[in-house]
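**Q** Predicted model, plus sequence, below.
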Amino acid sequence: MGALLSLPGVLRAEQIARSAEYLVHSQEPEGAIPWFPGGHTDVWDHVECAMALAVTGRSVPSHAAAARRAYLWLESARHPDGGWPAKFRQGVPVTGLREANHAAYPAVGLLHHLLTTGDTAFAERMWPLVEEGLEFALALRGAHGEILWARAEDGSPGDHALLTVCSSVHHALRCGAALGVRLGQERPAWEAAADRLEELINGREDLFADRSRFSMDWFYPILGGAVTGVAAKERLKERWDRFVIPGLGVRCVSDQPWVTAAESSELVLALTAMGEREAAVRILGDVQHLRDPHDGAYWTGYQFAEQTRWPVERSTWTSAAVILAVDALAGATGGSRVFLHAWDED
């Protein structure tokens, strides 16, 4: 059993455990973790929740079991032609659209699960999902090596690439390759594809559709490990005042008075990977105004011009992002190395 996760001055261990309980409470019997009880599920956010449960599962066995159920659900939810439908309701697909980052993200989650739990047998069982998901994403490569964002219901590829999506796929390719090495399944082609994405993210941002108003396009190249060092510091400094609202958190989009706990927590992950711990702790503390004291769930966002929570929902993946940010700052589990891009340090 591992020690309870905490971050002194920000969140106590019992508070983090209560936030994780909200994820368990929201999980459907088959294993899917929707946005909120009765809401829809998408694979990217579902995996984020599974990672958070694996973290708290080191000390709470029921959370560990819930994380396993979440990953096992992915087996039955696959689309017969690869990837996963972009949206499920009560376990039933409601669209044939399949997004590249959804397909790739189980690679991040399952390396995280192995580093957190040490369960090689489970990783070996789940390996086909990693391989199929990453190959689905790579089949969406454009002319320059960028990843087109999705495959439509009729099977046609999307007509543009997104910087956040490609940053997430870059992260997933690195994680998938690292997992493969640990399982005796080396995939040098995945590393080569990640190398190419890294080049494009750093040098050809013009290839991606303009989503610069979204904070994720600002920090996700760093969170995904493609932009590092001096370039990462310059990137954050350039748009810091556009997105960061002191005392409240991080805007979702630059032109709206709206901060969100998930974007704030994901910026915390990026800052932690850069070694900017003081700023990371400050932002994670700022966003605690979105915590519901009754059960530890987090409201998705806050519209500060109207001084109201919006949307009126408590998204599971928001609570998960907070937990993962705490774990990265605390360095409590081996899984935190997935977000510090240090998975080769045993």
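**A** That came through fine.

**Q** can we go C-alpha only for contacts and neighbour counts from here?
**A** Will do.

**Q** W258 versus the residue located most distally from the centre of the chain, what's the distance?
**A** The outermost residue of the chain, judged against the average C-alpha position, is E306 (28.9 Å), by C-alpha atoms, centre = their mean. Per C-alpha to C-alpha, to the nearest Å, E306 is found 9 Å from W258.

**Q** before we move on, what about E146?
**A** Where W258 is concerned, E146 sits at a distance of 30 Å (C-alpha to C-alpha).

**Q** got it, and A305?
**A** In terms of C-alpha to C-alpha, A305 sits 8 Å off from W258.

**Q** These two: which is more packed in?
**A** Between A305 and W258, counting by other C-alpha atoms under 10 Å, W258 is the more crowded of the two (25 against 9).

**Q** and the more buried one, what does it touch?
**A** With contacts defined as C-alpha atoms under 8 Å, 6 or more residues apart in numbering, W258 is in contact with R251, C252, G301, Y302, Q303, F304.

**Q** Let's see that with 10 Å instead.
**A** 243, 245, 248-252, 301-311 (C-alpha atoms under 10 Å, 6 or more residues apart in numbering).

**Q** number of nearby residues for the residue nearest to V253 when sequence neighbours are not counted?
**A** Spatially, and ignoring its direct neighbours in sequence, V253 is nearest to F214 (4.3 Å; C-alpha to C-alpha, 6 or more residues apart in numbering). Counted by other C-alpha under 10 Å, the residues lying close to F214 total 17.

**Q** pretty sure F214 is touching T260, no?
**A** No: the criterion here is C-alpha atoms under 10 Å, and F214 misses it with T260 at 11.7 Å.

**Q** try it against this one:
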Amino acid sequence: MIEFETTLDAIGALQDHRGMIPWAAGHHADPWNHTEAVIALALGARYHAARRGLGWLTRVANRDGSYCQFFTTSAVLEPRIDLNNCLYPAVGALAYLVSSRDVASVRDFAISFDVTVDFVLRRQRSDGSFPWALAPDRTPLEGSLLAGSSAMVLSLEAIEALDALLGRNRPHVKEASAALGAYICDPASRFLAKDAWAMDGYYPVLAGVLDDADARRRMQEFLERHYVPGAGVQAIANSSWVTTAETAEAAMAMIRLGELRQARQMLDDIEALRRSDGGYLTGWVWPDRVSFPADERSAYSAAAVIIARYLLGLGRPVGLVEGILARE
């Protein structure tokens, strides 16, 4: 598909000589959004670029396995450690392994990434939750994030899948995932107040931690609060900022529920944000249709569209990790 290939070209054009994929041209990178681009490149059979992306992740990890929050092309920009960021590279490694069959490269990555997994799991609290981040001195910061915790469940699912494909068995990973999922579903659990943000609405559904009835109820409420038909998803409720990435990720949540028609409509909505070079604008102000940030074409936005379109193309209810494994 020519449009698909052009978008992959747009993502690949942002990758620097070290393998880093920044948010957008001239911007910084973070491990999560970098990994999102790696997933898209792997699903699109851009194996060399995806492997270079995994190599960058290996090189910038701290000795204890942690990842700093933000990087420039030559230095650490923000030394805070987001635990969700630390685990998400597993999803990129899984996508690369299943797509490329390059077991040797992924086994090497997994060996170094084991230190990261152990670093994060040691931070799990007795109630199953994780602090959302650590200060540079490794002191836990107060509170947990609902979207970040849900994304961590996805990452732990990917780690289990990687282990299975590499012939490894680590029951404590599954146990950590189950405890975190239970915490997310517990009505008594407390998260930092981010309920106006779109990600808090759809990420528990995307992660598959809710039962079907609760997931459908949550997504219906989400659509009523965040979705602007014909435009996309508002990143923050009642704002005028509609974004590509949040729309594509929300579509992934709808795909997981089997609501394929709704997911397709949401993805069609944001085609207006696609540029002639295959990139996607980060977002626009609605209804003025003014690009914001001005003409910013973010790698993670384009990647989210590719991933969502790939999952939609499977034609059935499927989660992210299950969808990646479907390439086998």
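**A** Structure's in. What do you need? All figures in this text were calculated on a predicted structure; none of them were measured in a lab.

**Q** follow-up on the earlier one: any figure for the gap between the residue nearest to V253 of structure 1 and F243 of structure 1?
**A** 9 Å.

**Q** Mind listing the shared neighbours of these two?
**A** R251, C252, V253, S254, D255.

**Q** Which of these are buried, as a ChimeraX select command?
**A** Selection of buried members from the shared contacts of F214 and F243 of structure 1 for ChimeraX, criterion 16 or more other C-alpha atoms under 10 Å:
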select :251,252,253,254
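
**Q** ok, which stretches of the stretch 151-300 of structure 1 are helices?
**A** 163-182, 188-203, 215-223, 229-243, 261-273, 277-286 (DSSP state H, counting those that start in this stretch).

**Q** and the third one, which stretch of structure 2?
**A** By that I understand helix 215-223 of structure 1. The alignment of helix 215-223 of structure 1 onto structure 2 (TM-score structural alignment) covers residues 198-206.

**Q** how big is the offset of that stretch relative to structure 1?
**A** Aligned to structure 1 and superposed, stretch 198-206 of structure 2 gives a mean residue distance of 0.6 Å (mean C-alpha distance after the TM-score superposition for structure 1).

**Q** what's the spacing between the residue most central in space within structure 1 and Y71 of structure 1?
**A** For structure 1, the residue sitting closest to the mean C-alpha position, by C-alpha atoms, centre = their mean, is E48 at 5.0 Å. Plainly put, E48 of structure 1 is 11 Å away from Y71 of structure 1 if you go by C-alpha to C-alpha.

**Q** between F214 and T260 of structure 1, what contacts are shared?
**A** R251, C252, V253.

**Q** Can you tell me which of those end up in strands?
**A** If you go by DSSP state E, these have R251 in strands.

**Q** of the shared contacts of F214 and T260 of structure 1, closest to L129 of structure 1?
**A** C252 (30.7 Å; C-alpha to C-alpha).

**Q** Once you drop chain neighbours, what's closest to the aligned residue in structure 2 for the closest one?
**A** Aligned by TM-score structural alignment, C252 of structure 1 pairs with A235 of structure 2. In space, and not counting its chain neighbours, A235 of structure 2 is closest to A198: 5.1 Å by C-alpha to C-alpha, 6+ apart.

**Q** Now do the contacts for that neighbour.
**A** Per C-alpha under 10 Å, 6+ apart, neighbours of A198 of structure 2: 147, 222-223, 225-227, 233-237, 246-247, 249-250.

**Q** would you list every one of the strands in structure 2?
**A** Under DSSP E, structure 2 gives strands at 70-71, 76-78, 81-82, 133-134, 227-228, 232-234, 241-243, 283-285, 290-291.

**Q** Pull the number of nearby residues for the residue nearest to D200 of structure 2 when sequence neighbours are not counted.
**A** Using C-alpha to C-alpha, 6+ apart and skipping the chain neighbours, the partner closest in space to D200 of structure 2 is A147 (4.9 Å). Neighbours of A147 of structure 2 under the rule other C-alpha under 10 Å: 24.

**Q** Give the equivalent position in structure 1 for A147 of structure 2.
**A** Counting by TM-score structural alignment, the partner of A147 of structure 2 is T164.

**Q** Ok, A95 of structure 2 next?
**A** That one, A95 of structure 2, aligns with H112 by TM-score structural alignment.

**Q** right, and H40 of structure 1 touches P85 too?
**A** No: counting by C-alpha under 10 Å, P85 is not a contact partner of H40 of structure 1; they are 11.6 Å apart.

**Q** anything in contact with each of these two?
**A** Joint contacts of H40 of structure 1 and P85 (C-alpha under 10 Å, 6+ apart) are V92, P93, V94.

**Q** do you know how far the equivalent of the first one over in structure 2 is from V38 of structure 2?
**A** Okay, so that is V92 of structure 1. Counting by TM-score structural alignment, V92 of structure 1 lines up with A75 in structure 2. Distance of A75 of structure 2 to V38 of structure 2, given as C-alpha to C-alpha: 21 Å.

**Q** Give me the more crowded residue out of those two.
**A** The neighbour count for A75 of structure 2 versus V38, taken as other C-alpha under 10 Å, is higher for V38 (34 against 10).

**Q** Once you drop chain neighbours, what's closest to that one?
**A** Closest to V38 of structure 2 by C-alpha to C-alpha, 6+ apart is A50, at 5.0 Å.

**Q** burial count for that neighbour?
**A** 28.

**Q** Now do the equivalent of it over in structure 1 against G31 of structure 1, distance only.
**A** Here A50 of structure 2 is matched to A67 in structure 1, going by TM-score structural alignment. A67 of structure 1 is 8 Å from G31 of structure 1, where distance means C-alpha to C-alpha.

**Q** Show me whatever sits in contact with both of those two.
**A** With C-alpha under 10 Å, 6+ apart, A67 of structure 1 and G31 have common neighbours V24, H46, A50.

**Q** on that earlier part again, contacting residues for the residue nearest to D200 of structure 2?
**A** Contacts of A147 of structure 2 by C-alpha under 10 Å, 6+ apart are 84, 132, 184, 191, 194-195, 197-204, 206-207.

**Q** just curious, which of those is nearest to R170 of structure 2?
**A** N84 (19.6 Å).

**Q** What is the burial count for the equivalent of the closest one over in structure 1?
**A** Counting by TM-score structural alignment, N84 of structure 2 lines up with N101 in structure 1. The tally of other residues near N101 of structure 1 (other C-alpha under 10 Å) stands at 28.
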